[in-house]
Each structure stands twice: as C-alpha cells, then as structure tokens.
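# Task: produce atomic coordinates for the following.
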Amino acid sequence: MAIFDGLFRGRDHQARVDDNDAKKSQFTVSSHSVPSTGSTTPSSGLATPTEEKGLSPLGPVPEIGRLGSWKGALVLLVTSGSQFLDNVFMTSANVALSSIQEDFNVSATNLQWMISAYTLTFGGFLLLAGVLSDRYGRKLILCLGLTWLSIWTLAIGFGQSFIQLTVFRGLQGIGAALTVPSAIGIISAYFTGLDRTRALSIYASSGTVGFCVGLIFGGFLTSSLGWRYIFYFIVIITGALGILGFIVLPADNMAGKAKPKMDYVGAMLSTAGLILLQFVLSSGGVYGWGTPFIIVLLILAVALLASFVVLEKFISCPLMPLSLWKLPNFAGLWVAGFTCYGSYQNVIYYIVLMAQEVDHLSAGDTALRFLPMGVIGFIASMGTGKALEYVNGKYTLLAGLILTVLAPVPSAITASPETSFWVNVLPTSLISITAVSLIFVTTSTAILTTVPVNVKSLCGGMLNTAFQIGSGVALAISAAVTETVDIKKGHGLAEQYATGLWCSAGLAGLGLIIALLSVRRRGIGPNDRDDTACAI
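Take a look at the predicted model:
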C-alpha cells in the first residue's frame, strides 16, 4: 500500500483532518435557512438536524474513511467494481448480438430487446433504488444488487430461448439499478474532502474502462468460446464483489434514524412512468412514431410522471423532494448530464455500427481497435478529478460540453466505405470518451458534495436517470431524423450514420447553451466543495 499512500497523501493532510471535523457537524442548518423559532426541521425535509450530541438523521456520526488505507481501497474496489460491471454488461451484450441472433434465429426487429430489456429496468428502477439505499441502508442494497445480478447473469448463460434471455436481461437490469445509487452514496458518505473527489474520479474512470473492457472481452469470447462464456465469467466477478462488499463496506448505521413512511404510490408512478418512457424512446423508431400504441404509451408515460411530480409536492414524505431542484446548479448540472451522456451514447452506437457495417470489421477486430478509448477514458477521468482540486467545476463542465459538440464531427465528415477505422472512427471515439469523462466526474462531484447526506443515493440515482433517459432521447431523435432524411431516400449506411452523428452534435450544443446560462461558478469551485450539507 506504499504506492497507494504516496498517491493520495500529501499537502491535504491537515485539510482532511478539518474535513473530518466538518463531517461531524454536517447536519447543522445555517441560520438563514431555518427561522429562529427553535424549529429543527426545515420545511423541505431534506435535512433533519438533531440536538442530541453525536447523532445525525442516520444515527451515529458515519464512519470516515481514507482512500490511502487498505479498507478505503477495498471499499472503492467494491463500489467502482459495480460501476465497471454495469458498463461491461451493456457493451459485451452489444458485441454478442449477431451470434445470439444466429443461434436463436431472431429477427432484427426483435433482437433489440436483448439490449432494451436491460436498459428499461435499469433506467426505470434507478430513482427507487436511490431512495431504498438512503432509507434502508446502502450496504444492504448494494450487496442485494450484486447478489441479484449474479443470479440472473448465470441464468442468461444457461438460457435456452431468446424469450428467456430477454426476460433474464430485464431482471438483470434491476440488479444493476440497485448497485449504482448505493455505490455513489457509499463513496459520498464514507470519504471526505479531496479523498471524495478522487474516489468519484476513480469511480467514473471504472465506468469508461468497463465500457471498453466489455467491447474487448465480449468480442474475444464471442469469437472464441462463444457468447455464453461472457456471462459465465462475469458471474464470478459479481459474486466475488458481493462477498467482499458484505465484509468490507461500512455498516449501515440506522440506529436513531426516524424512518419515514415509504411513498409506495410515488414509487409505482415513477418506476412505471420511467419504464414506459424508456420503452417508447427505444421502440418508437422501430415501430414508427405514428403507430397508435406508441402514441398512447407516450401519453401514458408523461401522465404517470406528471402525476408523480404533483404527488411529491403535497405528500409529507416524498420519494423525491422537489426542493432538491432548488439547490444551486442542481437543475443545470442534471440537464448537462442528460444532454452529454445522451449524445455520447448516440455517438458510440453509430461508430460501433460504422466499424462493423461500413469498415467491415469483425467483433474481435472492433473490440481491439477500441482499446485506446479505454486508456484515454481512464486518464481523462483521473485527470478531471485532479483538475477539480484547482479549477472551478463550471470550466471543466463547459470544456466537456464543447468536446461533446465536436466529438461526432470527424466521423460525420469522413463517413465513407473508402475511409478506414483510424480516420472515420478513432478520432471521434477518443474525443467523446474525454468529453463524457469530464462531465461525469464534474456533475457527480458538484452535485454529491452539495446535497444532504441522507439523500446522496437518491441524487446519484437521479443523475444516472438523466444519463439513461438522455441516451433514449438522443437515439430516438437521431433514428427519426435518419429515417426521414436518409432511409426513405435510399441513402447508404455511411450517410445514415453520419446523419445520426450530426444529431448528437446538435443535442450536445443545446446542453452547452443551457449550461452556459444556468450553471454558476459559485458553489462548485475548489474552495466551495466541502462536507457540509446544504439546508434548504
């Protein structure tokens, strides 16, 4: 551990001591937030201070960890490993689609459900998973999620029909949704100060590495042993992480916490609405946006989500306190994540297709050529975390959004059967992974260091919900535009993919404009991020 200690110990030692002291008083509400009547509960319900010394809304003062310790490293291994696996699950299945289609004789229209089933449940359960983590224990929910993932990952490996695979993938997505908010909540509550920023950077980089490992791992296994071995090998990792998490993760100190009533109606409305919205966004291009049942489901999804928002305004124990949106920069950062990640996933979708359908590369060759993307993603994520120690978060956010706008341009301009992968795919892949690394680390750090500790997992779930919905919206928009501009006119695949990439640039441009207008420098600078909870 000497290397680890040397990496993370330094000039901030005294600052960390001060941060630990701040942690113990993080539930103190500022005098301008609460009237001087002696009331100890702000009207928003986000922070609930207690006069009893040494207690917080979660019970005893939470355990403080150091990144440069054995336990801190293992805690980060489990939490970052969960993020790593979520991305491996997404991309490895993408590479295996053609083999699955051949084995089960599935039509191209139905094949998309192998991916959509996972994203539907993953995006739909994130908000609920965040609330469950905050209320019933992050360690409990994370370990439960890893156990659930292990069961259904193994089931996919032994699946005997495409319907079984699709159902199992949907159930697998629920497990992935349970791991993300709980892992983010554990990192945000366990580490403090600069350790937290660095831990979030490593967490983000594990996602970018997982994306590329999924491509490479899935490509080579599909080409050699067969696609089932993807799931046979991954279940070993999920099981090991679950066991390690049970041993090393900080205990859920729930003693002394007032357990509010669970908003079951809100949970049902939000989950059903998000799943329906994800379904419509992923299926509208396949079945046609003018199809009656797509229109009906879209109206129903909007109605459910609108009803959820109205309910949260009046219920005493809301699933998602609407006052969260009043936090400085929260809405602007959420929109930045929505547009950036949507554009990024759209770019990845089209450049992977371009590599295989236009450049005619095999799954293994495609995977190998995306290896530089994983390296750059890891470096960019770690570099962003370091930069945030010195630079205001608005600058890194804007830099990421500018790169997001520029990322699709090289591939869109050079898309042609006569152009090689190194010209029409590689530059876009490297720029896009750098952009999403900048924005993921910045938004995660800025949001999670300015919200009360008792809603950190919820906010992590909300941020990742933005990522998932953004991905669906971006793909739906680009699919609709491509259908009108290229497919109906008989244009080739290269032209279709170029149009989809230009749509990515447009969505990112919208996010850039919104961020310029709505995100302020105040509150996300290196001296503004601390461990004090924002009272509203």
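# C-alpha only now, for contacts and for neighbours.
Will do.
# Now do T445 against G145, distance only.
Distance of T445 to G145, computed by C-alpha to C-alpha, to the nearest Å: 23 Å.
# do I3 as well
32 Å.
# what about the two, which has more around it?
Of the pair I3 and G145, G145 is the one with more neighbours under other C-alpha atoms under 10 Å, namely 25 against 9.
# Nearest spatial neighbour of the more buried one, chain-adjacent residues omitted?
Counting by C-alpha to C-alpha, 6 or more residues apart in numbering, G175 is the residue found nearest to G145 once chain neighbours are left out, at 4.4 Å.
# helix or strand right after the host helix or strand of that neighbour?
Here G175, judged by DSSP states H and E, is contained in helix 162-190. Using DSSP H and E, the next helix or strand after helix 162-190 towards the C-terminus is helix 193-223.
# Helices of the stretch 1-150 of the chain, start to end?
For the stretch 1-150 of the chain, the helices defined by DSSP state H, counting those that start in this stretch cover 2-8, 13-24, 70-104, 108-111, 113-136, 138-157.
# got TSV for the ones you listed, with distance to L194 too?
Below are the helices of the stretch 1-150 of the chain laid out as TSV (distance: least, C-alpha to C-alpha, whole Å):
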stretch	distance to L194
helix 2-8	9
helix 13-24	8
helix 70-104	14
helix 108-111	45
helix 113-136	23
helix 138-157	22
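# which of these sits most buried?
Most buried of these, by mean neighbour count (mean count of other C-alpha atoms under 10 Å): helix 113-136, with a mean of 25.
# one more to line up against the first:
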Amino acid sequence: MSNLPSDCDRALAASGAPAQREAQPEARPAAHPNLVLCTSILSSSLAFIDGSVVNVGLASIGRDLAGGGADLSWVVNGYLLPLSSLLLLGGAMGDRYGRKRILLTGIAVFALASLLCALAPQLWLLVGGRVLQGVGAALLLPNSLAILGATFEGKTRGRAIGIWAAAGAAAGAIGPLLGGWLIDTVGWRAIFYINLPIAALAIFMGWRFVQLKPGGKPAALDPFGALLASLGLGCVTWGLADASAQKHLTLAAGLALVAGILILLAFLWTERRAGEHAMLPLKLFGSSGFSGLNLMTFLLYGALGALMLLVPYVLIQALGYSAKQAGAALLPFPIVLAIGSPLMGRVAGSHGSRLPLSIGSLIVAAGFLLATRIGDGGYAATVLPAMLTIALGMACVAAPLTTAVLSSVDGSHTGIASGFNSAVARGGGLIATALLGVVLTARGRALLPPFHAALLVCAVSAAAAAVCAFIWVSPTNGGPKADGR
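Just a heads-up that it's a prediction; the model follows:
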C-alpha cells in the first residue's frame, strides 16, 4: 500500500497517461487485454503491499537490528522519499522511452532492492534497500497504470480500473495479515523475499503480453527538477526526523531544514523557468480547485500514513499483540474502503465532490479521536470502532478525490495532475512519519501518551482537510457541470 490505500492512485489509471504532455497515446493492443490487466495488478501490488507489511514488521526489525526511533522511521521514509519525488519523472520516462521498458526496469530494480533488504545485516543497508525499492516503485507504478489506461477504453476501462482497485484493496487486506504470519513464523526478512517470485512473474507477463507501440512526440524529461525535489525533501525529512527523535531542534536538524527549504525554493524557480517542459508546470496552481485539493490530500493522507505506521507498532510494542494479530487488526480498513469507495464515486459523479470530501474528512477526524481510546480497553471496544470510522470516512473521500482531481484541470494536464496528487499523498505520509520519532523512541506502555497526542494532531489535520475541501472545491467539481475550476 505504500502506507496508503491503492485508491490514492486510481486517478493515475483513470487519466490514462501520468506525466504525459505532448506525447500521443500509444496504440492499444488487440490481444491479451486481461493478461495485461493481471500484469498491471501484479506489478503495482509490489508497490502497495510492501508499505503495509513493513509497518507490521517495524517492531521486529527494530529489535533485530537495534534501531532507534529516528532510525526506524527511515525504514518507512527511505521508501516514501524517492517514491514521492520521482513518481512524475518515472511517468515521463515511460512516455519517452516506452512504458513497457520502464515498467520492466522498475520491477527489476524493485526485486533487486527487495533482495538487498532481505539480506541486510545492518539497519543502514536495509534503509538503502528501501530507498532503492522506492526508486523501482516510482518507475513501475505510474507506467503499470498508464499501460492499463492505454490498453482499455470506454466502459472497459472503467471496469478494468475497478478490478485493479478491488485487487489493491484485497492486497491491502491480505498483506498485513500474511506479513504478520511470516514475521511470527519465519522472521521479518521473509516479507522481502516474498517479493521475488511476484516480481519474476510480473516481469515475464510484462515481457510476454504487454505490446504497446511508441506514440508521437516524446515527453520532455526534467531530471534536474527531480534531483532538486529529492534533495529538498530529503533534507526536510531528515531535519524533522532528527528534531522529533531528540525532542528539540538541534543545530544539525535546523541546518538541514533551512537547506531543504532553500533547495525546494530552487526547485520551484527551475520549474517556473522550464514552463511546459517542467516536471511540474506551475500554471496548474492557477486553478484554486487543484491547489486546494492537493493541500487537502497532503493533510488527510499525511494523517492516514501516520495511523497506518503507528497502530500496528503500538499494538505490538505497548499492548503485546503478535505481528499476525496486529496485521489482522488493520483488516477492517481495506474491506470497508473497498465496499464504500465505488458507491461514493457514483455519488460524486452525480452531485459533485465537495460534500463527500468535506464530510468524509470530518468522519476521519472523528475516527482519530476514537482512536485515542486505544490502550484503555480490548480490541472490539477501542481499535475496531476507530478503524471502522476512519475507513468509512476514507471511503467517502477516495473516489470523489479522483473525480475532483481529474476535473480541476484541463484535459491535456490530467496525467500530470493525477501523478502529482499521488505524489502529494506519499509526501504527506513522508512528512508525518518524519515527525513520529518522538513516539517511536518510547517503549512499552510509555508509548501510549505520545501515541494519543499524535492521534489528536492527526484529527486536527483531517479536520483542516475538510475545511480545505469545503472552501476550495467547487460545489460542481467532479459533477455533471464541472468547469475545471
């Protein structure tokens, strides 16, 4: 899940071509469309499953490799950082060099990185493997979804995206449970070994059945912009993680934060000069709807990323759950999301996205408040109501957000808009995880007070997301009369 439900990437497939600008659509293959769909599901599942499984294994990794709070946060952030900053570049590379080629390259990189993670004798090598996994995911994820969008059209595209989203939800449900069982019976290294046969099958099917022909004028690449975005985000993330773990702003953390902000400002300057050839054309932010939706996404998915990391960690470390039990505790979330998202998608398509996004975010905030009771009772009385409430709220948000993002810009920019929104969702999780060092450094029952404080912050963040949606999303955005603004 990359710490997030697969629905946060639905717009990538619906747009048909992430990061695509002037390139023409690739020719649709006549043969084996269902096998192409299976290839897309297999390859994207590598990116989705690993995040949630690693969350369940974080406590075991910390014990085995002697990792502290800030160090453990990098097991998650090492993956999210390149995925957040390189996602748009990965889509543009597919447009320029061929989506099939970049997809297979991304899967191979992810597989090699998984092997490095599985064999890592020290924490820094595991983090290095996670960074490499993030690079592979940034290559494979947008291109697997672009291939899906290019293979199907009309009603068959909607059906294929629905099957892909359902498969992602199933992976979200099974992944933590399977991962917890593997951790309890074999060890945490097995959660990385299991990627190898999945990757091998995805490579074979991609090589054998994906037959897309190159389009017209290739998309422009912006590697310097991607480098600046990665460095800037990396500096900010490290500074926040260090300050959180130390419980105060150290000189090194302050310098890292200042450097990160300056580099990100340089990134914006270079993107402005690059114009339409930029990784992120800044004129998109002339749409208040687009800007508001991305701020809402950052706040809401940042809070969700913190939840998906903290809940299994606290259940294991503070409340004595096994890894398998902690994985099972997350099971209601993807089930409710899978059932509720399609229903809310139809509501948004008929009546606009503003109210579902606003009300759904408020329900999520209420769920975070309910989660502050975790530790004061059993699973059924504390964890389950919170997870069900948060899942219900996210079901109200996920599909309408896709509709709203695609409606907030003109048709020629839907690919870049959806890719950027997916990157923002990961970026929210990245920043949130960086701030959790203060929680991860605690042990036993001492975890509960900072955990509850983090949940209150998440509730405020989700409520702020509701305000953003209500203020900046047009009542008709995503509805039958959406004007793209």
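# Could I get the TM-score for this pair?
Scored against TM-score structural alignment, normalised by the length of the second structure, the superposed chains reach a TM-score of 0.84; 467 aligned residues with a C-alpha RMSD of 3.4 Å.
# hang on, the earlier thing: residue in the second structure matching the residue nearest to G145 of the first structure?
For G175 of the first structure, the aligned position in the second structure is G136, judged by TM-score structural alignment.
# Who are the contact partners of its match?
105-110 (C-alpha atoms under 8 Å, 6 or more residues apart in numbering).
# same question, R521 of the first structure
392-394.
# Tell me which of these you also see in the second structure.
Counting by both residues aligned by TM-score structural alignment, their matches' C-alpha atoms under 8 Å, the second structure reproduces these contacts from those: 392-394.
# By neighbours, which of the residues you listed wins?
In terms of neighbours by other C-alpha under 10 Å, those top out with G393 at 29 neighbours.
# What is the aligned counterpart of that one in the second structure?
Checking TM-score structural alignment: G393 of the first structure goes with S353.
# from memory that match sits against K481, does it?
No: here S353 of the second structure lies out of contact with K481, judged by C-alpha atoms under 8 Å, at a distance of 11.6 Å.
# separation between the equivalent of I61 of the second structure over in the first structure and I216 of the first structure?
Alignment note (TM-score structural alignment): I61 of the second structure maps to I100 of the first structure. According to C-alpha to C-alpha, I100 of the first structure stands 17 Å off from I216 of the first structure.
# any idea which element the residue positioned nearest the centre of the first structure lies in?
For the first structure, the residue nearest the mean C-alpha position is N464 (3.8 Å; C-alpha atoms, centre = their mean). In this structure, N464 of the first structure sits in helix 456-485 according to DSSP H and E.
# Let me know the next secondary structure element after that helix.
Counting by DSSP H and E, the next helix or strand C-terminal to helix 456-485 of the first structure is helix 493-518.
# Where in the second structure does that following helix align, residue-wise?
So helix 493-518 of the first structure sits over residues 447-472 in the second structure, by TM-score structural alignment.
# mind listing what's buried in that stretch?
Buried residues in stretch 447-472 of the second structure, defined by neighbour count with 16 or more other C-alpha atoms under 10 Å: 447-448, 450-452, 454-456, 458-470, 472.
# thinking again about what came up before, how about the kept ones among the contacts of R521 of the first structure in a markdown table, adding distance to W289 of the first structure and secondary structure?
What follows is these, written out as a markdown table (distance: C-alpha to C-alpha, whole Å; DSSP: H, G, I helix; E, B strand; the rest coil):
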| residue | distance to W289 of the first structure | secondary structure |
| --- | --- | --- |
| N392 | 42 | coil |
| G393 | 39 | helix |
| K394 | 37 | helix |
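# what does stretch 337-351 of the first structure rub up against?
401, 404, 408, 411, 425, 429, 432-433, 436, 439-440, 443, 463, 466-475, 497, 500-501, 504-505, 507-508, 510-511.
# Identify the residue range in the second structure corresponding to it.
Taken onto the second structure by TM-score structural alignment, stretch 337-351 of the first structure occupies residues 297-311 there.
# on that earlier part again, quick one: closest of the helices of the stretch 1-150 of the first structure to M268 of the first structure.
M268 of the first structure lies closest, by C-alpha to C-alpha, to one member of these: helix 113-136, at 8.9 Å.
# and the angle from the closest one to helix 456-485?
Per axes from the mean of the first three to the mean of the last three C-alpha atoms, to 10 degrees, the angle that helix 113-136 of the first structure makes with helix 456-485 is 160 degrees.
# could you check the angle helix 138-157 makes with helix 113-136 of the first structure?
Angle, helix 113-136 of the first structure to helix 138-157, by the same axes, to 10 degrees: 160 degrees.
# can you give me the angle helix 113-136 of the first structure makes with helix 162-190?
Relative orientation of helix 113-136 of the first structure versus helix 162-190 (the same axes, to 10 degrees): 30 degrees.
# how close does stretch 235-248 of the first structure sit to the second structure?
Superposing on the second structure and averaging over aligned pairs (mean C-alpha distance after the TM-score superposition for the first structure), stretch 235-248 of the first structure comes out at 2.0 Å.
# so where is that stretch in the second structure?
Using TM-score structural alignment, stretch 235-248 of the first structure corresponds to residues 196-209 of the second structure.
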